[in-house]
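Visitor: Next input, structure requested:
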Amino acid sequence: MKLPFKYAPYVLAALTLLYSCNQKPQEDKQETQESAALEEKTAKKTILFFGNSLTAGYGIEEEEAFPALIQEKVDSLGLDYDVINAGLSGETTASGLSRLDWFLEEKPEIFILELGGNDGLRGISLAETEKNLRNIISGVQEKFPETKIVLAGMQIPPNMGQEYSENFRKMYADIAQTTSVSLIPFLLEGVAGDPDLNLPDGIHPTEEGHRMVAENVWPYLKPLLL
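Guide: Next up is the predicted model:
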């Protein structure tokens, strides 16, 4: 039966209402799924690698740098952690301190501090470097007392003199002990000085070098995750 034309607007309104009712559950389901995905993402704890070009993965792809390799290890254990690579090439302890607050908008569960190498290569006074490292650590501790901090120890060649390089090496252990943070004795253990594991500049690790760096980090990080 053909409806008179005068009823057409009512039929159209009814169809529109029926369509809207059918769409609403689908929209609600989609919103619920999106909300759940967002909650899952925000529920993940973060591991923040705060460092210089070593952390950033200078000269290689970021996914080959050791923080990304640590993410792979974390994922393989089914742990809910997101690794954030906050490495910046050329970073000194002073510039790191100046940008710290930007990375502390949200609480990191674990904070790995990898800075000081550029200070040493530039011959910056050890007192200045130590002060900045301590201020970075205290800045994290004051804002997030429950955050676990790991300090990555560094060594430099004796270009600035044997005494400077030796005191530079000892500085990290002293800082870790007096601030009660974990210490990786030497981040580049087994990598530094090996031409097969470093780029032509002799400073930055290759992909294979970064795999070894990840192995150096993992024994100190893993117990903090479980």
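Visitor: CA only for contacts and neighbour counts going forward, please
Guide: Noted.
Visitor: And the helices in the chain?
Guide: Under the criterion DSSP state H, helices of the chain are mapped to 8-43, 53-56, 66-76, 93-103, 117-122, 126-143, 162-179, 207-225.
Visitor: tell me how far the last one is from the chain's mean position?
Guide: This points to helix 207-225. Centroid separation between helix 207-225 and its chain, computed with CA atoms, centre = their mean, to the nearest Å, is 13 Å.
Visitor: got it, and the fourth one?
Guide: Its chain's C-alpha centre lies 14 Å from the corresponding centre of helix 93-103 when counted by CA atoms, centre = their mean.
Visitor: between it and helix 126-143, how many degrees?
Guide: Interaxial angle, helix 93-103 versus helix 126-143 (axes from the mean of the first three to the mean of the last three CA atoms, to 10 degrees): 10 degrees.
Visitor: in helix 93-103, what's buried?
Guide: Residues of helix 93-103 classed as buried: 93, 94, 96, 97 (neighbour count, 16 or more other CA atoms under 10 Å).
Visitor: now these as CSV including distance to residue 163?
Guide: Listed next are the buried residues of helix 93-103 as CSV, based on distance: CA to CA, whole Å:
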residue, distance to residue 163
93, 21
94, 22
96, 25
97, 26
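Visitor: ok, back up a step: between the helices of the chain, which gets nearest to residue 83?
Guide: Closest approach to residue 83 among these is made by helix 66-76 (5.8 Å; CA to CA).
Visitor: What is that closest one packed up against?
Guide: Applying 3 or more CA pairs under 8 Å, 6 or more residues apart in numbering; DSSP states H and E, one finds that helix 66-76 makes contact with strand 81-87, helix 207-225.
Visitor: For that helix, buried residues please.
Guide: Neighbour count says helix 66-76 has 66, 67, 68, 69, 70, 71, 73, 74 buried, by 16+ other CA under 10 Å.
Visitor: Second chain to compare with the first, below:
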Amino acid sequence: MPGTLICYGDSNTYGYDPRDTNEGRYPKEVRWTGILDTETDWKVENHGVNGRSIPHTVSTVKFACQQVRDWHRKPNSVWLLVMLGTNDLLENPDFTAADVAKRMERFLKRMMEEAGLASRKMRLRLIAPPAMQEGQWVGRPELLTESRNLGKEYKRIAKRLGIAFTDASGWEIPTIYDGVHFTEEGHRIFAENIRKELNI
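Guide: Have a look, this model is predicted:
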């Protein structure tokens, strides 16, 4: 029975569009989350936040865990999709994909202690974000390499934690001039691919 898809991510989940000087956001019908909401029987909640990195401070982890407790109360099935890591690479020049993966594993382990995930009422899926492309924000070659390596690093985490995993790092999602944010076509392609992954 369809339920709720919680999409927890950064600006590519939020639907950031730098060309929009008002909201800075693509319309709902363009965003991959909005496409899933419209074209499937699932209720899709967009919990993307511009600039979000993997929660790793006391306050950000605490807030995320509180959100899990709230989401746990929703009726029917609740799937939590977590797609983060791009900003961790952008903001920390010395970080490798392995460093980002360690941060992600610590975060997921803490979240999985919450009742909703510990009881498996909520289903957790880790998504390795699409790799960055060359662009204004991506001037260092190592960014391209490490963003592609997130897939294999995250796959190891998912296996250790026994959770579902989707590797979007090789999907070749088209980006705008900055090399990071999806184009409108990119959102459509991402929605199609994730729908196949979830079989919805």
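Visitor: Fetch the TM-score of the aligned pair.
Guide: Overlay of the two chains. TM-score (TM-score structural alignment, normalised by the length of structure 2): 0.72; 171 aligned residues with a CA RMSD of 2.8 Å.
Visitor: compared with structure 1, how much does stretch 144-155 of structure 2 deviate?
Guide: Stretch 144-155 of structure 2 differs from its equivalent in structure 1 by a mean of 4.0 Å after superposition (mean CA distance after the TM-score superposition for structure 1).
Visitor: neighbouring contacts of that stretch?
Guide: Stretch 144-155 of structure 2 has contacts (CA atoms under 8 Å, 6 or more residues apart in numbering) with 85-86, 89, 96-98, 100-101, 126-134, 138, 165, 167-170.
Visitor: Any idea how many residues pack against the equivalent of residue 183 of structure 2 over in structure 1?
Guide: Using TM-score structural alignment to pair residues, one finds that residue 183 of structure 2 aligns to residue 206 in structure 1. If you count neighbours by other CA atoms under 10 Å, residue 206 of structure 1 ends up with 23.
Visitor: Kindly provide the distance from residue 206 of structure 1 to residue 56 of structure 1.
Guide: 12 Å (CA to CA, to the nearest Å).
Visitor: got it, and residue 42 of structure 1?
Guide: 24 Å.
Visitor: neighbour count winner among these two?
Guide: Set residue 42 of structure 1 next to residue 56 and count neighbours by other CA under 10 Å: residue 56 wins out with 24 against 11.
Visitor: Spit out the contact partners of the more buried one.
Guide: Contacts of residue 56 of structure 1 by CA under 8 Å, 6+ apart are 62, 65, 85, 86, 87, 88, 89.
Visitor: and those as a markdown table, adding neighbour count and distance to residue 214 of structure 1?
Guide: As requested, the contacts of residue 56 of structure 1 are exported to a markdown table (neighbours: other CA atoms under 10 Å; distance: CA to CA, whole Å):
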| residue | neighbour count | distance to residue 214 of structure 1 |
| --- | --- | --- |
| 62 | 16 | 13 |
| 65 | 27 | 8 |
| 85 | 20 | 13 |
| 86 | 19 | 16 |
| 87 | 23 | 15 |
| 88 | 18 | 18 |
| 89 | 14 | 19 |
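Visitor: which one of those residues is nearest residue 102 of structure 1?
Guide: In terms of CA to CA, no member of the contacts of residue 56 of structure 1 lies closer to residue 102 of structure 1 than residue 86, at 10.6 Å.
Visitor: mind checking what that closest one lines up with in structure 2?
Guide: Residue 86 of structure 1 maps onto residue 47 in structure 2, by TM-score structural alignment.
Visitor: Mind telling me what residue 177 of structure 1 corresponds to in structure 2?
Guide: Residue 177 of structure 1 maps onto residue 159 in structure 2, by TM-score structural alignment.
Visitor: Number of residues surrounding that match?
Guide: For residue 159 of structure 2, using other CA under 10 Å, the count is 11.
Visitor: that older thread, for the closest residue to the match of residue 183 of structure 2 other than its chain neighbours, give me its contacts.
Guide: Leaving aside its chain neighbours, residue 206 of structure 1 sits nearest to residue 198 (4.9 Å; criterion: CA to CA, 6 or more residues apart in numbering). When contacts are counted by CA under 8 Å, 6+ apart, residue 198 of structure 1 is found next to 191, 192, 204, 205, 206, 209.
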